[in-house]
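A.B. asks: Fold the stuff below for me.
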Amino acid sequence: IDLKNELKQLKQEFNKRKQEINKHIQEINKRKRELETKGLEPPSISVQASKQSHTDAILHAYHKTNPSAS
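C.D. replies: From the prediction side, this is the model:
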């Protein structure tokens, strides 16, 4: 196994995923700006995918928008 080649492949894979994530972040920011220009308040749900599981994020958002549900 050539470790240098493996490391190079991992770096390429990492950069590819980083670009995809950045594309998603740009899309989110674009939608947020669109909402703000329409005079609507975007939901203030912070994206913490790295810290929370998907389910936790959904529950957090639900409780944030429905305080009586907790």
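A.B. asks: contacts and neighbour counts: CA atoms only from here.
C.D. replies: Fine.
A.B. asks: Give me the neighbour count for Lys38.
C.D. replies: Neighbour count of Lys38, defined by other C-alpha atoms under 10 Å: 9.
A.B. asks: how about the helices in the protein?
C.D. replies: 3-37, 54-65 (DSSP state H).
A.B. asks: Mean neighbour count added to those helices, as CSV?
C.D. replies: Listed next are the helices of the chain as CSV, based on neighbours: other C-alpha atoms under 10 Å:
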stretch, mean neighbour count
helix 3-37, 12
helix 54-65, 13
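A.B. asks: structure for this one too, so we can compare:
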Amino acid sequence: MTDKSDEELCEIARQNILASRNKQLENVKLYLSRELQAMKELVKEYEDAKKVAMQADIEQLTKISQKYSKAL
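C.D. replies: This is a model prediction of the structure:
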């Protein structure tokens, strides 16, 4: 048998479980951090595309109003 008492073995087991859980938590944090970064990039791309589309809409409206003012 071992020289360690039941309490010592329980403590070692507890430490091993904590280490395993901490590693799992770190992996989840890393995964979520990457997912968050990907989502931020998607939002940025969407916002950039929205700005371009809005600018095109403004230009189109300006052209339409210029055509109407020339017609009048």
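A.B. asks: any idea how far the host helix or strand of Lys29 of structure 2 is from the chain center?
C.D. replies: Following DSSP states H and E, one finds Lys29 of structure 2 within helix 6-71. On the basis of C-alpha atoms, centre = their mean, to the nearest Å, helix 6-71 of structure 2 sits 3 Å off its chain's mean C-alpha point.
A.B. asks: helices or strands up against that helix?
C.D. replies: In terms of contacts (3 or more C-alpha pairs under 8 Å, 6 or more residues apart in numbering; DSSP states H and E), helix 6-71 of structure 2 is packed against no helix or strand at all.
A.B. asks: Which residue in structure 2 aligns with Asn29 of structure 1?
C.D. replies: In structure 2, the residue equivalent to Asn29 of structure 1 is Leu61, according to TM-score structural alignment.
A.B. asks: what's the distance between its match and Tyr68 of structure 2?
C.D. replies: 11 Å (C-alpha to C-alpha, to the nearest Å).
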